[in-house]
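Q: Fold the following.
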Amino acid sequence: MLPSILEIRDRHDYYYPRRDILCERLNVAIFALNQSVEKLESFSTRFNRKFFSIPLQCATEMRELCTLIQEGLLSEIVNFEDLISQSNSVRMLQLTQFNRMAEIADLELDRGGFIAGNIYSTYRKWSQIDGSITAAPYVINERRRGLFHLRFMEIFDVPTIDIFGPISYSEEFGVPEFFEEGEEDIYGVDPNDSEEEDDRRIGDSRSASPVDTDSELDDEEEVWYLPLEEAEFDLFEMYMDIIYVVEG
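A: All right, here's what the predicted structure looks like:
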């Protein structure tokens, strides 16, 4: 159903004087996506183009849409209907594709890291994403993980992108939001946590080293993690070649 002229005018009257808020949201989104794209491009060049092509394409498309919205907001005549539609496209890409890729990578690579089987399983599941399932944004340090895994997962550290979502009181009136001492921040991390706690859960920094994990594992159980720098991409490519031949 097409919006009425009154609805279009109401949206324009509401959003036009608040363009600075929308642009600030876009600045945050574009900055995070730039970080993601730069890391993915670097990983693609250094390690394996095939494996990183899927998240790189998605992150690039999201960034391009955000840039178009930003340009539209700064134009002399602003078409909010088109911009809202583009914003919805970004949001759906993030919810149904980018966040799903993060969710899959977190589950598939957490145990063992970049061994060939994990790489193949991750890539196969990424390839099967059809947009029918949504996922929340991946948050760094939301769950305790090894250092190598967290470093890799930074490529998915993009906050929720909802440019035309509800505008908060603090955004509207510039009132800062404060945290009480000891209160968890948006990442669920107590600012008073000591470095000793970080060292305890990071474990040894050597490649394929045992990583101490949280209560999900028994205290005596160890998880071995092969870092990205030593990933078995050659074996992954062999898997792909064999499957290509078998499946015709």
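
Q: When you work out contacts or count neighbours from here on, use the C-alpha atoms and nothing else.
A: Will do.

Q: For residue 7, give its distance to residue 13.
A: According to C-alpha to C-alpha, to the nearest Å, residue 7 and residue 13 sit 10 Å apart.

Q: Where do the helices of this protein begin and end?
A: Applying DSSP state H to the chain gives helices spanning 5-15, 19-46, 49-74, 80-93, 99-109, 116-127, 147-153, 169-173, 195-202, 233-247.

Q: on contacts alone, who are the packing partners of the last one?
A: With contacts defined as 3 or more C-alpha pairs under 8 Å, 6 or more residues apart in numbering; DSSP states H and E, helix 233-247 has these neighbours: helix 116-127.

Q: Which elements pack onto the helix it packs on?
A: helix 49-74, helix 99-109, helix 233-247.

Q: between these, which gets nearest to residue 91?
A: In terms of C-alpha to C-alpha, the element of the helices and strands packed on helix 116-127 nearest to residue 91 is helix 49-74, at 8.6 Å.

Q: The closest one vs helix 99-109, what angle?
A: 150 degrees (axes from the mean of the first three to the mean of the last three C-alpha atoms, to 10 degrees).

Q: what helices or strands is helix 49-74 leaning on?
A: helix 19-46, helix 80-93, helix 116-127.

Q: could you check the angle helix 49-74 makes with the longest one?
A: Between helix 19-46 and helix 49-74, the angle comes out at 160 degrees (the same axes, to 10 degrees).

Q: rewinding a little: go through the helices and strands packed on helix 116-127 and pick out the most buried.
A: helix 99-109 (a mean of 20; mean count of other C-alpha atoms under 10 Å).

Q: Quick check: residue 72 touching residue 86?
A: No. Contact criterion C-alpha atoms under 8 Å: residue 72 and residue 86 do not qualify, at 10.4 Å.

Q: Let's have the helices of the chain in a markdown table, adding distance to residue 225.
A: As requested, the helices of the chain are exported to a markdown table (distance: least, C-alpha to C-alpha, whole Å):
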| stretch | distance to residue 225 |
| --- | --- |
| helix 5-15 | 48 |
| helix 19-46 | 18 |
| helix 49-74 | 18 |
| helix 80-93 | 30 |
| helix 99-109 | 8 |
| helix 116-127 | 11 |
| helix 147-153 | 8 |
| helix 169-173 | 42 |
| helix 195-202 | 12 |
| helix 233-247 | 15 |
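
Q: Let's see this one next, to set against the first:
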Amino acid sequence: MPSSRVPLRDPCPFCLIRIQNSTENIINENSPLIQRRPIRETVDSKWGTLLFGLLIFILFFGCTIGFYLIGVETGEIEPHDVLLYSSRYNWKAENAQSNIDLALPCRNLLLLYTNSSPCFEYNDCEKEIKNLQKQHMQSNHSDILYNFIIAGDDRIFEGRGWKYASDVPGYNDNGTFSVALLGFPGDHDPTDAELDQLILLINLLIANHKLIHCFEVITKPEEEEFFSTVINQIQRTFIETRCS
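A: I've put the predicted structure just below:
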């Protein structure tokens, strides 16, 4: 009796390929439990930017140190060559009543002491300068007597300044700049820092045509011995201190 079973057809080649590919992706007992992700071949952009910025900073810092060292060796950069200056506005000076104009450029530089208490901190020096102005104005002077005052904090305080004549008794002509050292003669000798500030101030006066290049340094006779070192330094720094 003939069989009723229908013979099976051979599967199509395309179907066999699909079955094979699907079975390869099935996890079996031989498959590893942990699979490693492929390692990135490029560095994350954020870390790359950070690294680039760090390299630029190191380059800039190195160049800065290099230029500073070169400047120190050649003397082009001198941190102490800065005028420490306090204007009338800074120390809150009273308005002057009436001052006489200087005859610029001046011929003389008067060095003297204020004969008042010294100071060594800015706040204390500011108070001393204000007290000086008050005392001088109460003594029928129109303002503080001096053009500039060098205080113990190594700062130059503006008195009558760059334009108006000083009013030191006996030296109140309009062809003289006066620079007073805050303190008493003998009790407070000029320090190296104060002398440096004085030299810088003189340079500015000459450069701005406020003082002639061959100026004469004068002092009160009773104070001359206390300024001998300062005068010698000025003469060594400024070759021509007298006009021919």
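
Q: Superposing both, give me the TM-score.
A: Aligned and superposed, the two chains score 0.22 in TM-score terms (TM-score structural alignment, normalised by the length of structure 2); 88 aligned residues with a C-alpha RMSD of 5.6 Å.

Q: closest one to residue 170 of structure 1 among the helices and strands packed on helix 49-74 of structure 1?
A: Here helix 19-46 is closest among these (C-alpha to C-alpha), at 10.6 Å.

Q: For my notes, please list the helices and strands packed on helix 49-74 of structure 1 in TSV and give mean neighbour count and distance to residue 170 of structure 1 for each entry.
A: Shown next, in TSV, are the helices and strands packed on helix 49-74 of structure 1 (neighbours: other C-alpha atoms under 10 Å; distance: least, C-alpha to C-alpha, whole Å):
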stretch	mean neighbour count	distance to residue 170 of structure 1
helix 19-46	17	11
helix 80-93	18	22
helix 116-127	18	38
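
Q: Among those helices, which comes closest to residue 105 of structure 1?
A: Going by C-alpha to C-alpha, the one of the helices and strands packed on helix 49-74 of structure 1 nearest residue 105 of structure 1 is helix 116-127, 5.9 Å.

Q: What are the contacting residues of that closest one?
A: 51, 54, 101, 104-105, 108-109, 112, 231-233, 235-236, 239-240 (C-alpha atoms under 8 Å, 6 or more residues apart in numbering).

Q: Out of the residues you listed, which is nearest to residue 210 of structure 1?
A: Distances from residue 210 of structure 1 to those, taken by C-alpha to C-alpha, are shortest for residue 112, at 9.5 Å.

Q: ok, the closest one touching residue 225?
A: Yes. Using C-alpha under 8 Å, residue 112 of structure 1 and residue 225 qualify as a contacting pair, with a distance of 4.2 Å.

Q: Between those two, tell me which one has more neighbours.
A: Set side by side, residue 112 of structure 1 and residue 225 show more neighbours around residue 225, with 23 against 19, by other C-alpha atoms under 10 Å.

Q: follow-up on the earlier one: just send the helices and strands packed on helix 49-74 of structure 1 back as CSV, with distance to residue 199 of structure 1 too.
A: Output for the helices and strands packed on helix 49-74 of structure 1, formatted as CSV (distance: least, C-alpha to C-alpha, whole Å):
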stretch, distance to residue 199 of structure 1
helix 19-46, 25
helix 80-93, 36
helix 116-127, 26
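
Q: To residue 198 of structure 1, which of the ones you listed lies closest?
A: That would be, of the helices and strands packed on helix 49-74 of structure 1 and by C-alpha to C-alpha, helix 19-46, which comes in at 23.8 Å.

Q: Now do the closest one against helix 5-15, angle only.
A: 80 degrees.

Q: just checking, what packs against helix 19-46 of structure 1?
A: Packed next to helix 19-46 of structure 1, using 3+ C-alpha pairs under 8 Å, 6+ apart, are helix 49-74.

Q: mind checking which of the helices of structure 1 is nearest residue 211 of structure 1?
A: Using C-alpha to C-alpha, those put helix 195-202 closest to residue 211 of structure 1, at 6.2 Å.

Q: can you pull the buried residues of the closest one?
A: 201, 202 (16 or more other C-alpha atoms under 10 Å).

Q: What of stretch 197-212 of structure 2?
A: Neighbour count says stretch 197-212 of structure 2 has 197, 198, 199, 201, 202, 203, 205, 206, 210, 211, 212 buried, by 16+ other C-alpha under 10 Å.

Q: Please identify the helix or strand for residue 233 of structure 2.
A: Using DSSP states H and E, residue 233 of structure 2 falls within helix 228-237.

Q: ok, and for that helix, which residues are buried?
A: Result for helix 228-237 of structure 2 [16+ other C-alpha under 10 Å]: buried residues 230, 231, 234.

Q: Select, out of the helices of structure 1, the one closest to residue 210 of structure 1.
A: helix 195-202 (9.3 Å).

Q: check contacts around residue 51 of structure 1.
A: 44, 119, 123.

Q: Distance-wise, check it relative to residue 109 of structure 1.
A: 13 Å.

Q: And for residue 156 of structure 2, the neighbour number?
A: Neighbours of residue 156 of structure 2 (other C-alpha under 10 Å): 23.

Q: Test my guess that it contacts residue 197.
A: Yes. Contact criterion C-alpha under 8 Å: residue 156 of structure 2 and residue 197 qualify, at 7.3 Å.

Q: Dump the helices and strands packed on helix 116-127 of structure 1 to TSV, plus distance to residue 27 of structure 1.
A: TSV is the format used below for those (distance: least, C-alpha to C-alpha, whole Å):
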stretch	distance to residue 27 of structure 1
helix 49-74	8
helix 99-109	20
helix 233-247	35
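
Q: Cheers, nothing more for now.
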